[in-house]
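Chemist: Just to be clear, the model below is a prediction. Sequence and coordinates:
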Amino acid sequence: MRIGIIFGGPSREREISFAGGRTVYDNLDKSLFEAVPVFADSLGNFILLDWQYIYKGTIRDFYPPVEALPESEHGLQIYLESFGELSIEEQDRIIAKAGKRLLPHQFRNHFDFAFLTLHGPYGEDGSIQGLLEWYHIPYSGSGILPSAIGIDKVAQKEMLKQHGFPTPDYRTVQYNEWQEQGNRQQLFDSLVADLGLPLVLKAPHQGSSIGVSIVKENDFAAFEAGMDRSFFTKTIYKAQWLAMGEEKQLASIKQLVDIREGIGMPVMLEDGTIIYHPEELFNRINHTFNTTGTDTIKLINIEHEQQVLVEAFIKGREFSCIVVQDEAGKPIALPPTEIVKGSEVFDYRSKYLPGLSRKITPINLPEEEIQRIRQATSRLFTAFGFNVYARLDGFITESGEIFLNDPNTTSGMLPSSFFFHQAAEIGLNPSQFLTYIIRTSVAERLKSGKDTVRLTRLLAELDTSIKDEQAHRYDKIRVGVIMGGYSSERHISVESGRNIYEKLSSSTKYEPLPIFLTGSNEEHRLYTIPINIMLKDNADDIKEKIQHFEHGGRPHPVLEQIIEEAASITRKYTGRSLEEPQRITYSQLKNLVDAVFIALHGRPGEDGALQTELEKLYIPYNGSGIRSSQITINKYETNEILHQHGVSVAKHRMAWKEDWQKDKEAFFQSIERDFNYPFIAKPADDGCSSAVKKIKNRAELEAFTTLIFREMEELDTECARTLSLGFKEEFPNKLGFLIETLISREGAKHFLEITGGLLTKYAPDGTVDYEVFEASEALAEGEVLSLEEKFLAGEGQNITPARYAADPERRQKISNKVKEDLKRVAQILQIEGYARIDAFVRVFENDEVETIIIEVNSLPGMTPATCIFHQTAINGYKPYDFIDRILRYGIERTKMKATV
């Protein structure tokens, strides 16, 4: 069955839609479905996308294509709408670089069913649903009317009231009313008098995390800023702007044009002029303030809201509940998840970045309260006419009153989203849940009385295929996916492990088993874990759940009841029931699996310790062998070996805790004699992004040293502030750290940071062959690449292949030289399987190239957004193909060792 996955779109949540589309593309069961990627751009064009672009980190990494981008002096990133008014011919030229334009009447030639991962306006509001119905294409989720209700927060309020659901008191403020500047203070006073404080301000036609603010105090300036945010308007004040300086002005522009947290582009000025490009806006603001007497510039997004919903604040615990239908059409509320936030608002960043908020499933309340939430959400699902599935959010107050708000007919579909997180609680892995959604959606479309013969046939064929697949599940290669660990990159390791698990579980060849590793360097503790525990929010939540069962805990009684209620679904799509986590030894692991995929980062995993245990038992594994892993985990030793072989590395040295304890001043002076500020400080033996800091002065050096050599677990708040550590940013505790010179241009005409991937295979004579991929150019927002920029969908930007030169022939020549340098590094360090090598590249006048190696990762991050997948795509490997080759190499290596 051909499944057209429609993703992207014009909304402000297009990046999450893009990442969700990729999740669906990767997780569709390969034995049942053929995935067809259909990208909707921000002008509403549908594009049959060349599959390799799905693995870009963000839409802007490939669309508009780099070669079509207008000049931007300050490197400001844009979407297609910033090109201005484009003719159909101009749009076609851009589309042709990414795929093939699809007109709606051509949909049926390419797919039988549309899986919708679009968010917000145009995607969740009935628009796309209506288009598909017109062209007789069955689609996922709710129909036209419930979708239209699900996007309109004001209409929802009225319907909630009509159906007797409690809802916070609210008012609406019309855009025209807001423009009458003189009444704003009066309006604020009346809203506070009517609704009390805090006030919640919402953009009524956006996704649940866009354009939302909370005004906590009687602060008119905060209210005005919040209203502007919800309307997608912005006033820029001359005095504030000029006081910033160019660097802060540029940062302000980037934030302003961000579609998630700013007002986005294009914008209109008060005189009706429309500005499309952020660079043009930057220049216009500076020109206006520097040459005229104007004190303010007002910007209005061309798709601004016409009203803002102002609600009374509900003090209570926040939850989110996915409701699904069984085959009889009866709603089943999955276990509600409590959202424990780091900030007041569950905003875009809190929602989608692992570790910033916690998801507790089920919400920690008495059983009868959880059941009341489930009953309320099921009743709302029916009252609003939702179909197949929906995500219903709400609050429960201390007095037990339940307020439901922001029902969503399409949930975010990132691997860690509520959508998969709650489905796992009844035992469905993502691949199985997607099959359930497709099958239930076809049955739901059948009820409309349209196309009944064709849809009945489609449903019967799918049911036969599902039964068939169950019968052949045990013919597969069993792979233990080891994730977690105890390093500061354990959460990213879980993201990597889940991604590997999901790619393998949707394949026709492998049967993955999730294994969580915890403990210490002295004792590795391995646990087989069921799908619902694997999909907990982060590594610490998984560990907590395992400990609950180890200490005799039982599954939550509400979960047991829901599993019972959903038994017909679970039986059909999995054929098995959920099990409890089990501790296993390495010997037991050998009996459970045919091979292992190590998805750990830092220690253990990348340091040879795990490899030693696996080799004792001849268990095949991915990545480099013991000795190579022991070298590459140690950045100092890696630098030393490469330097001895004539490879360019940064000047480096270790700084030791015992020297610091002996004489702090002498310790700092010794570093300052060897290195000029700024320089890089980082742990020598940890993951690639853990505590990597650009040190600009003595205060920062002291702060870094104090934190890394601290005796207690907690971080000194003053030092954390000095280093501008992010919310919940972890900082390892070490006996020494590595100092390196900050690598700079040094006379090169072109200078860029790259990350290059490689894959190995055996040649016929048994030697190792290296396939080095086109490197990605890494663009950091801050001083160094952050963990989020490297691994999280929608964060940071990677250009693949790297832009060494404008002329394609010269670019390739330079690229080939860099690839040779990376291959030589891999050979010196005896890298096997696959790896990621980070480097800086200097290109001089005569195209002479210098590659300066930063570090080597023997088990690179394998999260859905990591750029190694962009690189392998150029060579024709989908992520599954790449993972398959890595596993095949490991299995072959073990066979060769076993026969020696």
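Modeler: Cool, the structure landed. Residues are numbered from 1 along each chain as shown.

Chemist: hey, let's count contacts and neighbours off CA atoms from now on
Modeler: Fine.

Chemist: Please pull up the helix or strand immediately following the lengthiest strand in the chain.
Modeler: Criterion DSSP state E: the longest strand present in the chain is strand 750-762. Using DSSP states H and E, the helix or strand that follows strand 750-762 in sequence is strand 768-772.

Chemist: picking up where we left off before, list the helices and strands the longest strand of the chain packs on?
Modeler: Judged by 3 or more C-alpha pairs under 8 Å, 6 or more residues apart in numbering; DSSP states H and E, the packing partners of strand 750-762 are strand 768-772, strand 776-779, strand 834-843, helix 868-874, helix 879-899.

Chemist: buried stuff in the fourth one?
Modeler: If I follow you right, that is helix 868-874. Ile868, Phe869, His870, Gln871, Thr872, Ala873 (16 or more other C-alpha atoms under 10 Å).

Chemist: Tell me the one among these nearest to Pro555.
Modeler: For these, the residue nearest Pro555 by C-alpha to C-alpha is Phe869; the value is 37.4 Å.

Chemist: list the contacts for that closest one?
Modeler: The contact partners of Phe869, by C-alpha atoms under 8 Å, 6 or more residues apart in numbering, come to Tyr55, Lys56, Lys878, Pro879.

Chemist: any idea how far the third one lies from Arg885?
Modeler: If I follow you right, that is Lys878. Per C-alpha to C-alpha, to the nearest Å, Lys878 is found 11 Å from Arg885.

Chemist: repeat for the first one
Modeler: With the distance defined as C-alpha to C-alpha, Tyr55 ends up 18 Å from Arg885.

Chemist: Looking at those two, which is more packed in?
Modeler: Neighbour count, other C-alpha atoms under 10 Å: between Tyr55 and Arg885, Tyr55 has more, with 26 against 19.

Chemist: Would you enumerate the residues in contact with that one?
Modeler: For Tyr55, the contact set (C-alpha under 8 Å, 6+ apart) comprises Arg22, Pro864, Ala865, Cys867, Phe869, His870, Ala873.

Chemist: Spatially nearest residue to the second one (excluding sequence neighbours)?
Modeler: Closest residue to Pro864 apart from its sequence neighbours, by C-alpha to C-alpha, 6 or more residues apart in numbering: Asn499 at 6.3 Å.

Chemist: Shouldn't that neighbour be within a strand?
Modeler: No: per DSSP: H, G, I helix; E, B strand; the rest coil, Asn499 lies outside any strand segment and is helix.

Chemist: alright, now check it against this:
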Amino acid sequence: MRIGIIFGGPSREREISFAGGRTVYDNLDKSLFEAVPVFVDSLGNFILLDWQFVYKGTIRDFYPSVDVLPATEHGLQIYLESLGELSIEEQDKIIAKAGKRLQPNEFKKHFDFAFLTLHGPYGEDGSIQGLLEWYHIPYSGSGILPSAIGIDKAAQKEMLKQHGFPTPDYRTIQHATWADKNNRAALFEQLVSDLGLPLVLKAPHQGSSIGVSIIKEKDFAAFEAAVDRSFFTKTIYKSQWLAMGEEKQLASMKQLVDIREGIGMPLMLDGGDFIYHPEELLRQLNHTFNNTATDSITLTNVEHEHQILVEAFIQGREFSSIVVQDETGKPIALPPTEIVKGSEVFDYRSKYLPGLSRKITPINLPSEDIQRIREATSKLFTAFGFNVYARLDGFITENGDIFLNDPNTTSGMLPSSFFFHQAAEIGLNPSQFLTYIIRTSLAERLKSGKDTVRFARTLAELDTKIKEQQAHRHDKIRVGVIMGGYSSERHISVESGRNIYEKLSSSTKYEPLPIFLTGSNESHRLYTIPINIMLKDNADDIKEKVQHFEQGGKPHPMLEQIIREAESITRKYTGRSLQEPQRITYSQLKNLVDAVFIALHGRPGEDGALQQELEKLHIPYNGSGIRSSQITINKYDTTELLGKHGVSVAKHRMALKEDWLNDKEAFFTSIEAGFAYPFIAKPADDGCSSAVKKIKNRTELEAFTTLIFREMEELDTDCARTLSLGFKEEFPNKAGFLIETLISRNGAKHFLEVTGGLLTSYNPDGTVNYEIFEASETLAEGEVLSLEEKFLAGEGQNITPARYATDPARRQKISDKVKQDLKRVAQILQIEGYARIDAFVRVLENDEVETIIIEVNSLPGMTPATCIFHQTAINGYKPYDFIDRILQFGVERTQLKNQG
């Protein structure tokens, strides 16, 4: 069955839609479905996307392609709409670089069913649903009318009241009313009088907490800014702008044109003129404020909200509940999740970056309260006419009052989303849940009375295939996916492990088993974990659940009830029940699996310790062997060895805690004698940008040293402030850290940071063959590449292949030289399986190339958006194919050793 995955779109949530579409593309069961990626650009064009582009980190990485973008002096990132009014011919040229334009009347030629991962206007509001019904294409989720209700928060409020659901009191502000600046102060007074403080402001047609603000105090200026934010308008004042200076102006501009945090492009000026490109806006602001008497400019997005919603603040615990329907059409509310935030607003970063917020499932309440939430959400699902699945949010107060708001007909579909998180509590893995969505949606479309014979036949065929698939489940190769750990990289390790698990679980060849590792450097423990625990929010939540069961704890009684209610669903799609976590030995592991995929980062995993245990029992595993892992785990040892072999590396040294304790002043003076500010300080054996800092002066060096050598778990707040640590940013505790000179252009005509992946295979004579991929150029917003830029959907930018030169022949020649350098590094370090090598590249006047190696990861991050998948795609490997090759190499290596 051909499944057209429709993703991207014109909304402000397009990056989440893009990442969600990739999740569906990867997780559709390959024995049942063929995935067809249909990308929607921000002008609404449907594009049959070349599959390689599905694995780009962000839409901006490939669309529009780099060669059609106008030069940007300040590196401002743009989407298609910033190219201005484009003719159909101009659009077609851009589309042709990413795939093939699809007209809606051609849909049927390419897919039998549309899986919708679009968000916001055009995607969740009935528009795409109506288009698909017109062309007789069955689609996922709710129909036209419930979708139209689900998108409009203001209309929902009225309907909630009409159906007798308690909901926070609210008012609306019309855009035309707000335009009259004279009435604003009186309006604020009235709202505070009617609704009290705090006030919650929302953009009614947006999701992912875009355009949401909370006003806690009677502060008119804050209120005015928040209303503007919800309307996607902004007034810039001359005095403030000129006081900023160039660097702050640029940072402000980047935030202003961001479609999630700012108001986005294109914009309309006070006089009605349109501005499409951020560089054009920057020029306009500077020209106006430097050359005219104008004291302010108001900018408004061309798709601003017509009205905004102002709600009374509910003091209570926030929850989110996915409601699904069984085959009889009866709604079943999955266990509601409590959202524990670090700030008042569950914002974009908190929603999508692992470890920033906590999702506790089920919400920690007495069973009777959980059941009341479930009954309320099921009732709302029915009252609003939702189909298949929906996400319903709300609050429960200390008095036990339940307030429902923001019902959604489409949920975010990232691996960490509520969507998969709650389905796992009844035992469905993401691949199985997607099969459920497709099958249930198909049955729902039958009820429309359109194409009933064809839809019924398709449904019967799918049911037969699902039964056949269950019968052959035991014929697969069993792979233990080890994730977690105890380093500052443990959350990213879980993301990598889940991604590997999900790619394998949707394959026709492998049956994965999730295994969680925890403990310390002295001793670590392995546990088999069920899908619901694997999909907990982060590594610490998983550890907590594992300990709960190890200490004799039982599943939450409410979970047992929900599992019973959902038995008809789980029996059909999984054929098994949820197990409890079990501690296992390495000998027991050998009996459970045919091979292991180590998805750990840092120690243990990348240091040879785990490999040693697996080799004793002849268990095949991924990645490098013991000796190579022992070297590459330590950045100092790696650069020392490479330097001895004549490879260019940064000047480096270790800074040790014992020297600092012995004489602090001598410690700092010694470093300053060898390294001029600024330089780089970082842990020698942690990755994922953990505690990598550009140190610009003695104060920062003292703060870094105090934090990394601290005795306590807590961070010193003054030091954290000095280093501008982000919210919940982890900082490891070490006995030493690495200092490196800051690598600079040094007169090169072109200078860039790259990360290059590789894959190994065996030649017929048993020697190792290295396949080096085209490196990605990494663009950092700040001083070093951040965790967000590496792992948060829509953040950061990787250009693959790296732009060494504009002329294609010269670019390839330089790339081949860089690849040779990376291959030599891999050979010196005896890398096996796969790896990622980070480097700086200087291209000199005569096209001579200098590759300066920063670090080598023998088990690189394998999260869904990681750039190694962009590189493998160029060589024709989908992520699953790449993972399959990695596992094959591990199996062959074990066989060769056993023969030897």
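Modeler: Good, I have the coordinates. Since the structure is predicted, the reported quantities are computational estimates derived from the model, not experimental observations.

Chemist: Where in the second structure does stretch 64-73 of the first structure align, residue-wise?
Modeler: Under TM-score structural alignment, the match for stretch 64-73 of the first structure in the second structure covers residues 64-73.

Chemist: So which bits of that stretch are buried?
Modeler: Quick answer for stretch 64-73 of the second structure (16+ other C-alpha under 10 Å): Pro64.

Chemist: Repeat that for stretch 614-627 of the first structure.
Modeler: Buried residues in stretch 614-627 of the first structure, counting neighbours by 16+ other C-alpha under 10 Å, are found at Leu614, Glu615, Tyr618, Ile619, Pro620, Tyr621, Asn622, Gly623, Ser624, Gly625, Ile626, Arg627.

Chemist: now the end-to-end length of that stretch.
Modeler: Using C-alpha to C-alpha, the two ends of stretch 614-627 of the first structure sit 14 Å apart.

Chemist: Contacts for that stretch, please.
Modeler: Outside of stretch 614-627 of the first structure, the residues within contact range by C-alpha under 8 Å, 6+ apart are 586-587, 590, 594-598, 607-609, 611-612, 830-835, 858-859, 886-887, 889-891, 893-894, 898.

Chemist: Now restrict those residues to buried residues only.
Modeler: Burial by neighbour count, 16+ other C-alpha under 10 Å: within the contacts of stretch 614-627 of the first structure this picks out 586, 590, 594-598, 607-609, 611, 830-835, 858-859, 886-887, 889-891, 893-894.

Chemist: Trace Gln325 of the second structure over to the first structure, please.
Modeler: Structural alignment (TM-score structural alignment) places Gln325 of the second structure against Gln325 in the first structure.

Chemist: give me the number of residues near its match?
Modeler: When neighbours are defined as other C-alpha under 10 Å, Gln325 of the first structure has 24 of them.

Chemist: What residue, apart from its backbone neighbours, is nearest it spatially?
Modeler: Nearest to Gln325 of the first structure is Pro331, by C-alpha to C-alpha, 6+ apart, at 4.4 Å.

Chemist: Please verify my assumption that the one you found contacts Ile322.
Modeler: No: using C-alpha atoms under 8 Å, Pro331 of the first structure makes no contact with Ile322, being 10.1 Å away.

Chemist: Between the two, point out the one with more neighbours.
Modeler: Ile322 (29 against 23).

Chemist: need the helices for the stretch 451-600 of the second structure, in chain order.
Modeler: Under the criterion DSSP state H, counting those that start in this stretch, helices of the stretch 451-600 of the second structure are mapped to 452-471, 490-505, 531-534, 539-550, 557-565, 567-573, 586-592.

Chemist: same thing with the stretch 1-150 of the first structure?
Modeler: Going by DSSP H, counting those that start in this stretch, the stretch 1-150 of the first structure shows helices at 14-27, 88-96, 107-110, 127-134, 144-151.

Chemist: With respect to burial, which of those scores highest?
Modeler: Counting by mean count of other C-alpha atoms under 10 Å, helix 14-27 has the highest mean neighbour count of the helices of the stretch 1-150 of the first structure, with a mean of 26.

Chemist: That one vs helix 490-505, what angle?
Modeler: Counting by axes from the mean of the first three to the mean of the last three C-alpha atoms, to 10 degrees, helix 14-27 of the first structure lies at 50 degrees to helix 490-505.

Chemist: Can you give the distance from helix 14-27 of the first structure to the centre of its chain?
Modeler: Distance of helix 14-27 of the first structure from the chain centroid (C-alpha atoms, centre = their mean, to the nearest Å) equals 10 Å.

Chemist: Secondary structure element holding the residue lying closest to Leu356 of the second structure once chain neighbours are set aside?
Modeler: Spatial nearest neighbour of Leu356 of the second structure, chain neighbours left out: Ser350 (5.2 Å); criterion: C-alpha to C-alpha, 6+ apart. Assigned by DSSP H and E, Ser350 of the second structure belongs to helix 348-352.

Chemist: Any chance you could list what contacts that helix?
Modeler: Identification of contacts with helix 348-352 of the second structure by C-alpha under 8 Å, 6+ apart yields Ser208, Ser209, Ile210, Arg260, Lys341, Leu356, Ser357, Leu414, Ser416, Ser417, Leu792, Ala793.

Chemist: Which ones among those map onto strands?
Modeler: Using DSSP E, the subset of these located in strands is empty.

Chemist: Adding neighbour count, write the residues you listed out as a markdown table.
Modeler: Compiled in a markdown table, these are given as follows (neighbours: other C-alpha atoms under 10 Å):
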| residue | neighbour count |
| --- | --- |
| Ser208 | 21 |
| Ser209 | 19 |
| Ile210 | 24 |
| Arg260 | 23 |
| Lys341 | 16 |
| Leu356 | 18 |
| Ser357 | 21 |
| Leu414 | 21 |
| Ser416 | 20 |
| Ser417 | 17 |
| Leu792 | 25 |
| Ala793 | 25 |
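
Chemist: Cool, thanks, talk later.
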